[in-house]
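S.K.: no sequence on this one, just coordinates:
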């Protein structure tokens, strides 16, 4: 078996980009911090404006997208929006001058201080994978693989994610020919890490950037409840998403769970 995890909001209790950026902004001398905070604020505003325009103009609209293919096309179209935003992040200078070791330590500090929390059951599921000889991987659209490694410093799991250069720009993982930003990008990464094996792949994710990976073979949506955003999106496009405890009865390839403890209790990984 091959367990593949998203990072933000899946392994972690919530998204960590704000913590990553705060770590970067607070690193330079105090005299530069206000300017970086202002620059970051503009990055966020511009991204939200682009996203709003894209979603407003895309056809079919959200309510009219009722198939997986329609939703995948919508998500793929976000590539332009995401790439433009990453370019702005680079120009903002937020990560300029920071080395991978700096961001690794920022991840360690955030985890040890409790600012980034790991979801219940993750340690146990990784331990089970080790005992069974299962392969594990992380695929993330996060901007810093070094930061992820820092947060997860007690673990040794291969990570496919973006990285930052010392000039502050964001680059893609070495294994891909582009930056990792969309659902389609993550599926390419999944195909890469799963190449050459016939093992059953179980993917864990929490957002629409995980959609194609979740549907690849077997998927577990990490969500607070069945009315969370991603389960609703999947149901809208015709994919039933039972709770992990009812997965076997429903014969579903995708299910949802609140945490990894529920996954272990369900015996989903024993099938």
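M.R.: Received the coordinates, thanks. All figures in this text were calculated on a predicted structure; none of them were measured in a lab.
S.K.: can we go C-alpha only for contacts and neighbour counts from here?
M.R.: Noted.
S.K.: now the strands for the stretch 101-250 of the chain?
M.R.: 135-139, 159-160, 163-164, 170-171, 201-205, 218-222 (DSSP state E, counting those that start in this stretch).
S.K.: Include mean neighbour count when you put those into CSV, please.
M.R.: As requested, the strands of the stretch 101-250 of the chain are exported to CSV (neighbours: other C-alpha atoms under 10 Å):
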stretch, mean neighbour count
strand 135-139, 22
strand 159-160, 24
strand 163-164, 23
strand 170-171, 21
strand 201-205, 26
strand 218-222, 25
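S.K.: With distance to residue 91 as extra columns, can I get the ones you listed in JSON lines?
M.R.: Listed next are the strands of the stretch 101-250 of the chain as JSON lines, based on distance: least, C-alpha to C-alpha, whole Å:
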{"stretch": "strand 135-139", "distance to residue 91": "25"}
{"stretch": "strand 159-160", "distance to residue 91": "24"}
{"stretch": "strand 163-164", "distance to residue 91": "12"}
{"stretch": "strand 170-171", "distance to residue 91": "10"}
{"stretch": "strand 201-205", "distance to residue 91": "30"}
{"stretch": "strand 218-222", "distance to residue 91": "34"}
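S.K.: Alongside the first one, take a look at this:
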């Protein structure tokens, strides 16, 4: 069983919490956060600026990409569009890394923000989510594009494939780099598909035909996995 994270296990996206972690960590050290803006705007939080610039790049690509959404008629067409988003993702990661916004963040900063977000209901998992992890003879993986922090330690029997803030456990804190910018980062639908293929390879090597690979996701970046799995389950809160 392979589960997407944001919008699948959780009720809504959680990526913004990375911005909160960075901002609170900097403020706790008495550092002026405006110095980390990729484009100076003292009235805009740094993480909001990163998001705005990402959406600007996304819109620019979408406006010139062919075929247009209305002209795309096949899975191959849609997969090609999703793959074309990789430069947009990489550019966004470079902005975050080069700004130094996450440099010096510690594992405890992540733990503290995770506790706060869960306690105040900012992060909510879907009702009866824990039943998924209690099923017998179930190999479970969770895929997410955001950073995994210490989530892997909380669910011992579940493998988590996710991007990470590098160096959280170093004495001096994180380097400011993101594993998402590396060759094995999870950035696009194609990256999620690569991990799904690995699970299918394990199943084939075990020669257990009764084993099934089930993928559960909610967004466009899950499309290829939903179609490639033995069973794809698409979750959506709206009709």
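M.R.: Perfect, thanks for sending it. None of these values were measured; they are calculated from a predicted model.
S.K.: Tell me which of the strands of the stretch 101-250 of the first structure sits nearest to residue 248 of the first structure.
M.R.: Residue 248 of the first structure sits nearest to strand 218-222 of all these, at 12.1 Å, using C-alpha to C-alpha.
S.K.: For that closest one, name the packing helices and strands.
M.R.: Under the contact criterion of 3 or more C-alpha pairs under 8 Å, 6 or more residues apart in numbering; DSSP states H and E, strand 218-222 of the first structure touches strand 201-205, helix 211-214, strand 254-257.
S.K.: and for the second one, what span of the second structure is it aligned with?
M.R.: Using TM-score structural alignment, the residues of the second structure aligned to helix 211-214 of the first structure are 223-226.
S.K.: Could you give me the buried positions within the matching stretch?
M.R.: The neighbour-count check on stretch 223-226 of the second structure (16 or more other C-alpha atoms under 10 Å) flags 223, 224, 225, 226 as buried.
S.K.: who wins for proximity to residue 57 of the first structure among the helices and strands packed on strand 218-222 of the first structure?
M.R.: Closest of these to residue 57 of the first structure is helix 211-214, at 21.7 Å (criterion: C-alpha to C-alpha).
S.K.: which helices and strands does that closest one pack with?
M.R.: Here helix 211-214 of the first structure touches helix 183-193, strand 201-205, strand 218-222, going by 3+ C-alpha pairs under 8 Å, 6+ apart.
S.K.: For the second structure, which segments count as helices?
M.R.: Taking DSSP state H as the test, the helices found in the second structure are 16-28, 46-64, 75-84, 86-99, 107-119, 151-154, 189-206, 223-228.
S.K.: wait, which of these is closest to residue 135 of the second structure?
M.R.: Across the helices of the second structure, closest to residue 135 of the second structure is helix 151-154 (C-alpha to C-alpha), at 17.1 Å.
S.K.: any idea how far that closest one is from the chain center?
M.R.: The chain centroid and the centroid of helix 151-154 of the second structure are separated by 15 Å, computed with C-alpha atoms, centre = their mean, to the nearest Å.
S.K.: again, but for stretch 58-74 of the first structure
M.R.: For stretch 58-74 of the first structure - counting by C-alpha atoms, centre = their mean - the centre lies 21 Å from the chain centre.
S.K.: What residues does the residue nearest the centre of the second structure make contact with?
M.R.: Among the residues of the second structure, the one closest to the centroid is residue 145, at 1.5 Å (C-alpha atoms, centre = their mean). Residue 145 of the second structure makes contact with 162, 163, 180, 186, 187, according to C-alpha atoms under 8 Å, 6 or more residues apart in numbering.
S.K.: gap between it and residue 87 of the second structure?
M.R.: 15 Å (C-alpha to C-alpha, to the nearest Å).
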